[in-house]
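A.B. asks: curious how this folds, go ahead:
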Amino acid sequence: MTKPTESKTEPGRVLLRLAIPCAILLAGWLGFVRLAGSVEVEPPAQEEEVMLRTRVEELKVVDFPVIVRTNAVVQPHNRVTLAAEIGGVIVKVSPSFEVGAYFEAGEVLVEIDPRNYQTQLAISKAQLAAARSALELTRLTEERKLELIESNAVSKAEVDAASAAREQAEADVDLARSQVKQAELNLTRTKVLAPFDGRVQSKLIGQGQMAGANSALGEVFAIDFAEVRLPISGRQRTHLRLPEFADDPPVNVTLRDAIVVSDDQVWRGIIVRTEGVLDENSRDLFAIARIDDPFGRRTGAPPLRIGQPVIAEIEGEVLKDVVALPRGAVRQLDKIVLVDSVAHTLLPMNVQPLWSDADHVLVRAAAIPEGNWLATTAMTYTPIGSKVEIIPAPDSGPAIADSGSAESTDKVAN
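C.D. replies: The predicted structure follows:
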């Protein structure tokens, strides 16, 4: 009785097993159709085109005087160490022989006790007087011998002995005279005199101190003029005519304080010579500038002190027919951007500088194409031929944009 029941349920199970996979496939297909349907995408917003903008400057052909700038330290042209030539006790020190004090040539700066040398001078003079008396006696003896030899009263040997004694007496007089001169010289050396007009840098002795021969008394330096040793590089030398010989014309130089820079406080000098030897490390050539009356004692000018660092400006040659580009408009040492004055399009180019300083880069006028302005605004992207918008100058308005060609061939004395 159970077999008929099993036969009726078998087809239902088969249908159920087939229906499940079909349902899964149908659901997957419906999902695929739905996801694969066209999705409406909004078109991207069109980017607004931005034009390059820059300030410009007219290019003018000028004659540019080169000013070479360098740094140095003021030093005296003559610095010496005063020393005692003789020994003795210091009995007097002049007020002019103090650190920083001025003195004049021939002024007595230090005095050594002269009594020993006065005594030595007196002894030398007495010895000279005795030698002269002995000389006079030998002369009389020689003359008497010469008279007696004619009558054969004395022998030739006695005459020769008298002559030799007279010559010895003459030598003794010369020796005594030299000793007097030496004693007089030693006495004068008890006073140490200033060798030139100068100033005291250091003092090494005091009153009552014992000084030996060749003992250092202090350091002094001359004040008639000071010198500055200016390093000149190879690039700078090409634009200078430095004096090499005594009859070469000097070169003007202006000095400013390197510590407190001021245009009001300047010193004028001249370059009188060069050292003639390049520095072993930097290969610079040192030029020697002279500044008269550095402490302003005659002129009343501010003092230029020894050891003071200064900035020197040396007058160089005048470069003819050049364009002075602002330093800020030159990128990477030699790259500039020009703007066509009519089409307002960019023209980037490289230049070869003739000279440069803190404010300008100089190039030959022939190297700059005519009819262009110089772009002075920094731009990161400067494709050739790109249109630019000219930013008016604050003080001139948009006038430069309508001024036509920026080329200027008028000579300007800078």
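A.B. asks: CA atoms for contacts and neighbours, from now on please.
C.D. replies: Noted.
A.B. asks: the residue nearest to the spatial centre of the chain: what's it in contact with?
C.D. replies: For the chain, the residue lying nearest the average C-alpha position, counting by C-alpha atoms, centre = their mean, turns out to be residue 71 (2.5 Å). Neighbour list for residue 71: 230, 231, 258, 309, 310, 311, 312 [criterion: C-alpha atoms under 8 Å, 6 or more residues apart in numbering].
A.B. asks: which of those sit farthest apart?
C.D. replies: 231 and 258 (15.2 Å; C-alpha to C-alpha).
A.B. asks: which one's more surrounded, those two?
C.D. replies: The neighbour count for residue 231 versus residue 258, taken as other C-alpha atoms under 10 Å, is higher for residue 231 (22 against 15).
A.B. asks: please enumerate the strands of the stretch 51-200 of the chain.
C.D. replies: All strands of the stretch 51-200 of the chain, identified by DSSP state E, counting those that start in this stretch, fall at 52-54, 56-57, 59-76, 79-83, 88-93, 102-103, 108-112, 191-193, 198-203.
A.B. asks: a markdown table for those strands, including distance to residue 123?
C.D. replies: Rendered in a markdown table, the data for the strands of the stretch 51-200 of the chain read as follows (distance: least, C-alpha to C-alpha, whole Å):
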| stretch | distance to residue 123 |
| --- | --- |
| strand 52-54 | 97 |
| strand 56-57 | 91 |
| strand 59-76 | 44 |
| strand 79-83 | 27 |
| strand 88-93 | 19 |
| strand 102-103 | 35 |
| strand 108-112 | 20 |
| strand 191-193 | 21 |
| strand 198-203 | 35 |
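A.B. asks: wait, which of those strands is closest to residue 147?
C.D. replies: Across the strands of the stretch 51-200 of the chain, residue 147 has its closest neighbour in strand 191-193 (53.2 Å, C-alpha to C-alpha).
A.B. asks: please give the structure of this sequence too, so both can be compared:
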Amino acid sequence: MTLKKILLPTVIVIATVLAFNFILANPPEAQRGGAPKTAKIVVETQKLEALQYHVQVESYGVVKPRTQSILVAQVSGQIISIAAQFREGGFFEQGEVLAQIDDRDHLADVKTAQANVLTAQQTLLEEEARAQQAFTDWQRLGNGQQASNLVLRKPQLEAAKAKVLSAQAALEKSQLNLERTKVIAPYAGRVLSKNVDVGQVVSNNSQLAEIYATDKVEIRLPIKNKDLELMDLPEQFRGAGNTPLGSPVLFHSDLVGEQNWQGNLVRTEGAIDTGAQQLYVVAQINDPYKATATNKYPIKIGQYVKAQISGRELSGVLMIPNATIYQGSYVYIVEQGVLKRKDIVIRWQNSQQSIIASGLEFGQQLVLTPLGQVSSGTAVSIKGQDQIRGQEGFKGQEPRNDGAKKSGGANS
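C.D. replies: As a prediction, this is how the structure comes out:
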């Protein structure tokens, strides 16, 4: 019994020491997995190829009349009538009477001038008779001597002729003033503003209205300095008869729905605009008020329009979307699965696309996907290529569940 009491504690102590030593000799190890694979950025790319591109130069301007005039009264008097179309916005034809000034005073002037002409003609006839009589008397009493002009009454005869001419001129002037009591349209046009109405008394040179011709309108367009080399300016290219050949221009306005007009460049201005340091060209629209299916509302003077000017045809150009350009100076391409930043120089640019002068080469893969703060050298995968590779690898493998499905079916 005593021996049993001694051996039991001893066995427990020995077992404890052995277990402690075993634990020390075999510490637990953490089961750690490998580092997770870094997820690649998936980007969409476009292969850069040589393109043929017809440049469309964008500009803008305000519609102005090609011919604009201030209609003035050339005689004095009271306005007794005006035409129905002699109002703001009214259309009129060439030669149409727009306003009538009271002509009674001028009719009286014409009659007075006619009377003066008759009187002068009578005086001339009398003087011609006196001159003929003086010549006859000298032939009879002059003893063969040379008579002076005064004796023959030649100065008096010339004075009588001058009075006839003066009276006739006064008659023509009074008749002209009578005609001017009718204010006649000098061309087919439209009234921009009207300053007078029936019953108003006007004097000579009073401004009656401001009018403009409706056959053509013009738009002054600023051109960027980089766009000049891509355009055929009218001052540089001339056709038969030295007539400038203007490039086609398409005008657009959304003032009332969708409005479009076709025009042409007609000239360039003679100097660079000192304020903007740009050259301005002038485009012209013929017959802008002609009713068409697309333009139900006529063009307005002062209307703002956008213009697309047909430029030159370029071959072998490298063109990229503006959305791929960062800070206007660099883009990203993909080479061997990584991003590379490329600094570029833009030759020409519109609102959507840019022609690249240097920095890129044909055949490179341009990144189309918008990127944030991404460093050059970041590993990427091209959208579409990895999917194709996965599909090719998947074709040579058997689905893993087929065997299980088959065995399950046999068991059932």
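A.B. asks: the closest residue to residue 259 of the first structure other than its chain neighbours: neighbour count?
C.D. replies: On the basis of C-alpha to C-alpha, 6 or more residues apart in numbering, the spatially nearest residue to residue 259 of the first structure that is not a chain neighbour turns out to be residue 309, at 7.0 Å. Other residues near residue 309 of the first structure number 20, with proximity taken as other C-alpha under 10 Å.
A.B. asks: dump the residue contacts of residue 309 of the first structure.
C.D. replies: 71, 72, 73, 74, 257, 258, 259.
A.B. asks: map residue 103 of the second structure across to the first structure for me.
C.D. replies: For residue 103 of the second structure, the aligned position in the first structure is residue 114, judged by TM-score structural alignment.
A.B. asks: tell me how many other residues crowd the residue nearest to residue 259 of the second structure when sequence neighbours are not counted.
C.D. replies: Spatial nearest neighbour of residue 259 of the second structure, excluding adjacent residues (C-alpha to C-alpha, 6+ apart): residue 253 at 5.2 Å. By the other C-alpha under 10 Å criterion, the neighbourhood of residue 253 of the second structure contains 16 residues.
A.B. asks: could you list every residue that touches the aligned residue in the first structure for residue 253 of the second structure?
C.D. replies: Applying TM-score structural alignment, one finds that residue 253 of the second structure aligns to residue 257 in the first structure. Residues in contact with residue 257 of the first structure (C-alpha under 8 Å, 6+ apart) are 265, 266, 308, 309, 310, 311.
A.B. asks: turn the buried ones among those into a named PyMOL selection, would you?
C.D. replies: When burial is assessed using 16 or more other C-alpha atoms under 10 Å, the buried subset of the contacts of residue 257 of the first structure is captured in PyMOL by this command:
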select buried, resi 266+309+310+311
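A.B. asks: if we can go back for a sec, any idea how far the match of residue 253 of the second structure is from residue 224 of the first structure?
C.D. replies: Distance of residue 257 of the first structure to residue 224 of the first structure, computed by C-alpha to C-alpha, to the nearest Å: 20 Å.
A.B. asks: what's the answer for residue 364 of the first structure, then?
C.D. replies: As defined by C-alpha to C-alpha, residue 364 of the first structure lies at a distance of 44 Å from residue 224 of the first structure.
A.B. asks: before we move on, what about residue 133 of the first structure?
C.D. replies: Counting by C-alpha to C-alpha, the gap from residue 133 of the first structure to residue 224 of the first structure is 52 Å.
A.B. asks: same drill for the two, tell me which one is more crowded.
C.D. replies: Comparing residue 133 of the first structure with residue 224 by neighbour count (other C-alpha under 10 Å), the higher total belongs to residue 224, at 17 against 14.
A.B. asks: surely the more buried one meets residue 290?
C.D. replies: No: the pair residue 224 of the first structure / residue 290 is not scored as a contact, 10.2 Å apart, by C-alpha atoms under 8 Å.
A.B. asks: got a list of contacts for stretch 89-109 of the first structure?
C.D. replies: By C-alpha under 8 Å, 6+ apart, the list of residues contacting stretch 89-109 of the first structure from outside reads 110-113, 191-203, 206-211.
A.B. asks: now the buried members of the residues you listed.
C.D. replies: For those, a neighbour count by 16+ other C-alpha under 10 Å gives the buried set as 110-113, 191-203, 211.
A.B. asks: where do the strands sit along the stretch 201-350 of the second structure?
C.D. replies: Under DSSP E, counting those that start in this stretch, the stretch 201-350 of the second structure gives strands at 201-202, 207-213, 216-223, 248-253, 259-268, 279-286, 304-317, 319-321, 330-335, 338-343, 345-349.
A.B. asks: equivalent range in the first structure for the third one?
C.D. replies: Yep, that's strand 216-223 of the second structure we're talking about. Under TM-score structural alignment, the alignment places strand 216-223 of the second structure onto residues 225-232 of the first structure.
A.B. asks: the matching stretch vs the second structure, average offset?
C.D. replies: Its matched residues in the second structure lie on average 0.6 Å from stretch 225-232 of the first structure after superposition (mean C-alpha distance after the TM-score superposition for the first structure).
A.B. asks: distance from that stretch to the middle of the chain?
C.D. replies: Here the centre of stretch 225-232 of the first structure is set off from its chain's centre by 8 Å, with C-alpha atoms, centre = their mean, to the nearest Å.
A.B. asks: with stretch 345-359 of the first structure instead?
C.D. replies: Here the centre of mass of C-alpha atoms in stretch 345-359 of the first structure, compared against the chain's by C-alpha atoms, centre = their mean, lies 27 Å away.
A.B. asks: what range in the second structure does it sit on?
C.D. replies: When stretch 345-359 of the first structure is aligned against the second structure using TM-score structural alignment, it corresponds to residues 338-352.
A.B. asks: what's the single longest helix in the second structure?
C.D. replies: Taking residue count as the measure and DSSP state H as the definition, the longest helix of the second structure comes out as helix 104-141.
A.B. asks: need the counterpart of residue 324 of the first structure in the second structure.
C.D. replies: In the second structure, the residue equivalent to residue 324 of the first structure is residue 319, according to TM-score structural alignment.
A.B. asks: that match reaches residue 52, doesn't it?
C.D. replies: No: in this structure, residue 319 of the second structure sits apart from residue 52 without contact. The criterion is C-alpha under 8 Å, and the distance is 9.5 Å.
A.B. asks: more neighbours: which of the two?
C.D. replies: For residue 319 of the second structure against residue 52, the residue with the higher neighbour count under other C-alpha under 10 Å is residue 319, and the figures read 21 against 13.
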